[in-house]
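**Student:** Just a sequence and a predicted model for now, questions to come.
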Amino acid sequence: MKAVVTTGNGGYDKLEYRDVPIPVPAPGEVLLKVLAAGVNNTEINTRLGWYSSSVEGGTEQLSQAGDGPASEDGGWNESTPFPFIQGTDCCGEVVAWGPGTNGPAIGKRVLVRACMRLNGFDSLDNIWMASDFDGAFAQYVTVPASEVFEIHCDWSDVELATIPCAYGTAENMLHRAGVTSADRLLVTGASGGVGSAVVQLAKRRGAHVIAVAGERKLDSVRSLGADQVVARGLDLAVQIEDSSVDVVIDNVAGEQVGTLLKLMSRGGRYASSGAIAGPITTIDMRDFYLKDLRMIGCTAWDEPVFPNLIGYIENGELRPLVAKAFELQDIATAQQEFLKKTHFGNFVLVPPLIRE
C-alpha cells in the first residue's frame, strides 16, 4: 500500500511517500481502508520534535528554524517511534477484523477515536494514534476495535475526517471545564481547527462565546455563532472587561496567558490542550489564587467525549469546516499551507483510490 512514512525529527524531507506492507489486524484489532485523513498541528509538532522539553518557541518558529531538535525527549509520552506513519484523524471503512474480534460489519463507515485510554477511564494513561503507533496517512490502518465508532450521516468522507482530533480536543476541554449555558466563554485561536470547533460546541451548550481570531477571519468565526469577536493583536484587557469571563479555552498560550487570567471571574476555569504560540509563559500567581481559579490541563479524552461527537453529527448539530483537500502524496504542500494560517477550517488528505 501507499503511505507517508515519517523517518525522524526534521523538515519536510522526513516525509517519505512510499510502498509499505498492508498491516494485518491482531486479536482485538480492526483493519480499516482509509477514506480520508485530517491534517493537524499534532503531526507537525511531532515531526519537528516540538514536544521536547528543550523547545521554548511556538510551532511556526520551530518550523522556520529548519530541522527539529535532535533530542530523545521529542515525544509527549516517550520517545517517538520513528520511522512510523502519522495521521491522527481517520475516516475509514471496515475491511477485516483480527481473530476473535467483533464490531461494525465489513463495509461500514467509521471514525477512529484518536486518543485511547487502554488502561480504562479511571487512569489518565493514554496513547495516540499516529504519535505512539502507525496512523492514517496511508491506504490502510489497524486500530484497537474499542476505538472504532460507526457513524450514519450524509457528510462526505473528507468532511468526517475533520472531526476526530480537533473536535475531540475541543469537546474534551468543554467537558472538563463543565461549560453550560450560564457561562461567558473566551476562546483564543478561534479560526483554527480546535478553536472553530470550540465555538460550535460551546454554542451548542448555550454558552456566551467571545472569540479571538485574525481580523480577516472574524466574519467566518461570527458565522459559527460567536456572540463577540475580537481581532488577534488587540489589547484584550481593553476589549474585554476585567473579571468578566467564566471560562477560557486557550490553545494559543505564549505571552498572553497572564492577561487571560486577569479577565477571568472568581472561580473561573482555564482549560488548555496546546500552546501554538509558545509553551513558556508568565502569570501573576495572585490572579490565580486570589480568584480561586482552576487551571485544567486536557490531553487524555474523557469517556463521554467521542460518543458525544458521534451523536452531535448524527443529530445535525455540527457544521463541517473543510478548507481544502489534498492528495496524500502532497502532504508537504498541505503542511506548508497549514502553517501559513491563512485558511479557515481543516485540511484533509485523501489516499489514492484502492482498486479491488
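**Tutor:** That came in fine, so what should we check first? For clarity, every value in this text was computed on a predicted model and none was experimentally measured.
**Student:** going forward, measure contacts and count neighbours with C-alpha atoms only.
**Tutor:** Fine.
**Student:** Please enumerate the helices of the stretch 251-356 of the chain.
**Tutor:** Using DSSP state H, counting those that start in this stretch, the helices found in the stretch 251-356 of the chain span residues 257-263, 285-290, 305-314, 331-340.
**Student:** now those helices as a markdown table including mean neighbour count and distance to Pro351?
**Tutor:** Listed next are the helices of the stretch 251-356 of the chain as a markdown table, based on neighbours: other CA atoms under 10 Å; distance: least, CA to CA, whole Å:
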| stretch | mean neighbour count | distance to Pro351 |
| --- | --- | --- |
| helix 257-263 | 21 | 39 |
| helix 285-290 | 14 | 47 |
| helix 305-314 | 17 | 23 |
| helix 331-340 | 16 | 10 |
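**Student:** Put this next to the previous one:
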Amino acid sequence: MGRNTLLQSIPSKMKAVVVTEYGGVEKLEERKVPVPIPKENEVLVKIYACAINNSDILMREGGYGTDTKSSEKAGWKREAISFPRIPGTDIAGEIVAVGENIDSSCLGERVVLFPFASSGPDGSEHMAEDITLMSSECDGGYAEYIAWPKELCRTMPLSSYVESSSFIVSCFTAWHMIEKSKVAPGEKILITGATGGVGSYAIQIASKVFGANVVALARDLSLKEKMIELGASEVLSYKSKTLSEDILEAAGGEIDVVLDVVGDPLFSTCLKVLRNGGRLAIAGAVAGAVTQLDIRTVYLKHLSILGCTLGTRKEFDQMLAAIREGKIQPLIDKTFPLGKAREAQEYFKDSGKFGKVILKNEG
C-alpha cells in the first residue's frame, strides 16, 4: 500500500477475537494479529460494527455436521475449519486503503460488506462450489480491519454503522427465503422463530415489502405487540397443544408459505398447515437439525421444500434499497465492545432478546 492509497495511518497490528478450536465461549480469544493488506481489486475496511449471528455460534461449536455424520464437528460448508479463525459476517465500516486496480477515490466510503465471495454467475453465486464465507472459509468481522473485494462493498443503507450492520445476514437470508418462495401479495405466510434475527426481519419484509398476511410463531407471547408492530397479523406460541388448529384459525385457512428456521420440533406442523401446492422454505434448524419425514405428505400435497442460505447480489441490493426507503427497520437489542465477544455470544443465545446483538469498535 503506497501513501496515495491510504486514507489514514494504518497500524501493523490490530485487535481481533479468534476462535482457537471447536468448543464453548472459552475458545474465543482476544489477540493482536497482523492487519491484512488488500490485494489486487481489494480494499481495506476499518470495522466499526459487526452483528452476531447463529452462524458464528455454530462455527465455534462445529455445529453444522458433515455430509456423512450429522453430529460431527464441522463448519458452514460441512468441512473442517482452519483455526484460528476470526468469526463475524455482518460488517459495517469505512474504506481506509486500497489495493492495486482500485481507484483511491473510494477512500472514506462508509460501506457494508456482501458476506461471501464466489465465482458463480449472477443469480446463482450463492450456490457455487467455491463459495468463501466470512467467518468460515476466511476471517471475518470480530476485528478492527478486514480486506475484501471492492466489488462486494456496498454503500451503507443508513447513517449509523451499528444499525447498518444489523441487516446483513439475517435480513438478507429472510429476503432470499421470501424471494425464492415467490411470495405474492395477499398470501398467508407462517414464520417460525419470529423473535430471532431472520424471523423478525422476515415479518417486516413479507408484510411491508411483499404485501403478505403474516402469522408469527414464537416461544412465548411476551413480545407479541412488537411483532404486530413489525407487521404480523397474528402471533401464536408454539407451545400450544393445538398449534396446527390455532394456525389455521389465525390465518383463516391453510398456509401458502412457511418460512422456517426452527427445524425438527415444528417440521411436521409446518407440513400439516400448508395448502396443497404450498411452499416450505428452510434456512435454519436452531432447535433440531435431524427430523422424520413422511415422504407421502410431500407428494400427496404437491409441496415444494426449498433450502435457503444467503442469496444473490441482486437480492442484497434490493434489500438495501428497501432499507433506505424505510420499509425495513433495524432491530437492535444490545451492543458490546469487541473485547466482550464472549459475553456478547452468551447474551445472543438468551431466548429473551429481541433484535440483533452488535459488537462495536470505538474510534
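**Tutor:** Ah, there it is. It should be emphasised that the depicted structure is a prediction, and the values quoted were computed from it without experimental measurement.
**Student:** Of all the helices of the stretch 251-356 of the first structure, which one is nearest Ala166 of the first structure?
**Tutor:** helix 305-314 (11.1 Å; CA to CA).
**Student:** Output the residue interval of the second structure matched by the closest one.
**Tutor:** Helix 305-314 of the first structure corresponds to residues 315-324 in the second structure, going by TM-score structural alignment.
**Student:** What of stretch 182-195 of the first structure?
**Tutor:** Going by TM-score structural alignment: stretch 182-195 of the first structure matches residues 186-199.
**Student:** With stretch 133-141 of the first structure instead?
**Tutor:** Residue span in the second structure matched to stretch 133-141 of the first structure, by TM-score structural alignment: 138-146.
**Student:** which residues touch the matching stretch?
**Tutor:** 14-18, 35-36, 44-48, 50, 85-91, 132, 134-135, 338, 341, 359, 361 (CA atoms under 8 Å, 6 or more residues apart in numbering).
**Student:** Skipping adjacent residues, who's closest to Lys39 of the second structure in space?
**Tutor:** Among residues not flanking Lys39 of the second structure along the chain, Gly99 sits closest, at 5.1 Å (CA to CA, 6 or more residues apart in numbering).
**Student:** quick one on the thing from earlier: using CSV, lay out the helices of the stretch 251-356 of the first structure together with distance to Thr162 of the first structure.
**Tutor:** Formatted as CSV, the helices of the stretch 251-356 of the first structure follow (distance: least, CA to CA, whole Å):
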stretch, distance to Thr162 of the first structure
helix 257-263, 28
helix 285-290, 35
helix 305-314, 12
helix 331-340, 14
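**Student:** Indicate which one of these is closest to Leu224 of the first structure.
**Tutor:** helix 305-314 (15.3 Å).
**Student:** Which neighbouring elements make contact with the closest one?
**Tutor:** If you count contacts as 3 or more CA pairs under 8 Å, 6 or more residues apart in numbering; DSSP states H and E, helix 305-314 of the first structure packs onto helix 164-177.
**Student:** Check the mean deviation of the helix it packs on from the second structure.
**Tutor:** For helix 164-177 of the first structure, the mean distance to aligned residues of the second structure following superposition is 0.5 Å (mean CA distance after the TM-score superposition for the first structure).
**Student:** Give me the residues contacting whatever helix or strand comes next after that helix.
**Tutor:** Moving toward the C-terminus from helix 164-177 of the first structure, the next helix or strand (DSSP states H and E) is strand 184-187. The contact list for strand 184-187 of the first structure (CA under 8 Å, 6+ apart) reads 195, 198-199, 202, 207-212, 244-250.
**Student:** Please point out which parts of stretch 234-245 of the second structure sit buried.
**Tutor:** Neighbour counts over stretch 234-245 of the second structure (16 or more other CA atoms under 10 Å) mark Glu234, Val235, Leu236, Ser237, Tyr238, Leu243, Ser244 as buried.
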